[in-house]
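**Q** A predicted structure for the sequence below; I have some questions about it.
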Amino acid sequence: MIERGETVPSVGIKLVNASGVSETTSDAVLGAGTVVFFAVPGAFTPTCHVNHLPGFLANAHKLRAAGVDRIVCASVNDAHVMKAWADASNAINDIEFIADGNADLARALGLAKDLSANGMGTRFSRSAMIVRDGVVADVFVEDAPGVSASGAPAILMALETAKV
């Protein structure tokens, strides 16, 4: 698993944002400024759709006030699903989305999780990171179902603690 002080890997991804869908690399998206990156097992899945994404959307202004330049959500879904989720959640203007359809980024970060027993294949572990100029400042990975360590309140607390 990627650790504090390591540089984010360069992996081909599709970026979904207010400008549309584009092909780019993970280091291009996560490599400049202060980025809050959070990863979910699946777009539209219950916990991701009802708890994880909405927390970041509701706190986007607080995250920006704390010095965050970019909020990015990733999932092992294709770009069409990520675009539909961004639109359905009204998040497209506040959060950018990485479609990691083949789980290449999830694997490169060491955050891939085998959910084949649930019919979901390889997915991201529910997690979040604070990345500063391409270097991981903090990593938060859930060790139980639900959203606590990787949710927006925990990230805001970590950002505030880092200021002290």
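**A** Cool, the structure landed.
**Q** CA atoms for contacts and neighbours, from now on please.
**A** Noted.
**Q** that's a helix at Val72, yeah?
**A** No - using DSSP: H, G, I helix; E, B strand; the rest coil, the assignment for Val72 is strand, not a helix.
**Q** you'd agree it is up against Phe37?
**A** Yes - Val72 lies in contact with Phe37 (C-alpha atoms under 8 Å); the separation is 4.7 Å.
**Q** next up, a second structure to put side by side with the first:
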Amino acid sequence: MIKVGDRLPAGKLQEFIEVEGDGCSLGPNTFDVESLVAGRRIAIFGLPGAFTPTCSAKHVPGYVEKFDELRRAGVDEIWCVSVNDAFVMGAWGREQRTAGKVRMMADGSADFAKATGLTLDLSARGLGLRSNRYSMLVVDGVVKALNVEGPGQFEVSDAGTLLSQAKQILS
């Protein structure tokens, strides 16, 4: 499993783009993780699935709510990463009102989750291989803080915890 001090693995994530511009077409666009994090401070949180109870009621809304504070602390972008397709992540982002605050990044085949070692096998619940619930602060591609939840937990990957860490690390 990835740990503090490690570089994020190379890979691709997809994002559903609502408005064409800056070289991005409407619909799913594929982005290179290494390019997106180069020289940037990114708050990333991963979760098991779009439209699931804890993810929809607590995890995503917390990051939307703390957007301004995270930016003031020095975070350039916030990403939500889930093992869903870009269409689902786009629809969930619309419902959660994440536009301009949280990038809803799709890891459709769980390649990013596998590469980081942050997978969660929910096959017994009919969900297959998913992302574990976590948060991390990444500076220029290097993990500076990592908070991984235990199975069924939501105690350390919330926006408030990562905000506290960002204030310490980025100031």
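**A** Arrived safely, thanks for sending. Just so we're clear, the structure is a prediction, and the values are computed from it rather than from any experiment.
**Q** centroid-nearest residue for the second structure?
**A** In the second structure, the C-alpha nearest the mean C-alpha coordinate belongs to Cys80, at 2.7 Å (C-alpha atoms, centre = their mean).
**Q** residue in the first structure matching that one?
**A** Per TM-score structural alignment, the equivalent position to Cys80 of the second structure in the first structure is Cys73.
**Q** then Gly90 of the second structure?
**A** Matched to the first structure by TM-score structural alignment, Gly90 of the second structure sits across from Lys83.
**Q** before we move on, what about Glu69 of the second structure?
**A** Looks like Glu69 of the second structure aligns to Lys62 there (TM-score structural alignment).
**Q** can you show me the helices along the second structure?
**A** 33-37, 53-54, 60-65, 67-72, 86-96, 111-116, 159-170 (DSSP state H).
**Q** which residue sits closest to Gly46 of the second structure, ignoring its sequence neighbours?
**A** Once flanking residues are discounted, Gly46 of the second structure sits nearest to Val81: 4.7 Å by C-alpha to C-alpha, 6 or more residues apart in numbering.
**Q** distance to Asp140 of the second structure and mean neighbour count for the helices of the second structure - can I get that in a markdown table?
**A** Shown next, in a markdown table, are the helices of the second structure (distance: least, C-alpha to C-alpha, whole Å; neighbours: other C-alpha atoms under 10 Å):
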| stretch | distance to Asp140 of the second structure | mean neighbour count |
| --- | --- | --- |
| helix 33-37 | 6 | 16 |
| helix 53-54 | 30 | 13 |
| helix 60-65 | 21 | 20 |
| helix 67-72 | 16 | 17 |
| helix 86-96 | 25 | 19 |
| helix 111-116 | 16 | 19 |
| helix 159-170 | 12 | 18 |
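**Q** nearest approach to Gly141 of the second structure belongs to which of those?
**A** Ranking the helices of the second structure by proximity to Gly141 of the second structure (C-alpha to C-alpha) places helix 33-37 first, at 5.3 Å.
**Q** where does the closest one end up in the first structure?
**A** By TM-score structural alignment, helix 33-37 of the second structure lines up with residues 26-30 in the first structure.
**Q** in the second structure, what residue sits furthest out from the centroid?
**A** Distance from the centre of the second structure peaks at Ala124, with 24.2 Å (C-alpha atoms, centre = their mean).
**Q** any idea how many residues pack against whatever residue of the second structure lines up with Gly101 of the first structure?
**A** Aligned by TM-score structural alignment, Gly101 of the first structure pairs with Gly108 of the second structure. Applying other C-alpha atoms under 10 Å, we find 20 residues neighbouring Gly108 of the second structure.
**Q** and Gly108 of the second structure, what is it in contact with?
**A** Applying C-alpha atoms under 8 Å, 6 or more residues apart in numbering to Gly108 of the second structure gives the contacts 82-86.
**Q** so can I have a markdown table of these showing distance to Leu120 of the second structure?
**A** Output for the contacts of Gly108 of the second structure, formatted as a markdown table (distance: C-alpha to C-alpha, whole Å):
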| residue | distance to Leu120 of the second structure |
| --- | --- |
| Ser82 | 11 |
| Val83 | 10 |
| Asn84 | 14 |
| Asp85 | 17 |
| Ala86 | 20 |
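**Q** which one of the residues you listed is nearest Gly5 of the second structure?
**A** Taking C-alpha to C-alpha as the measure, Gly5 of the second structure sits nearest to Ser82 out of those, at 22.7 Å.
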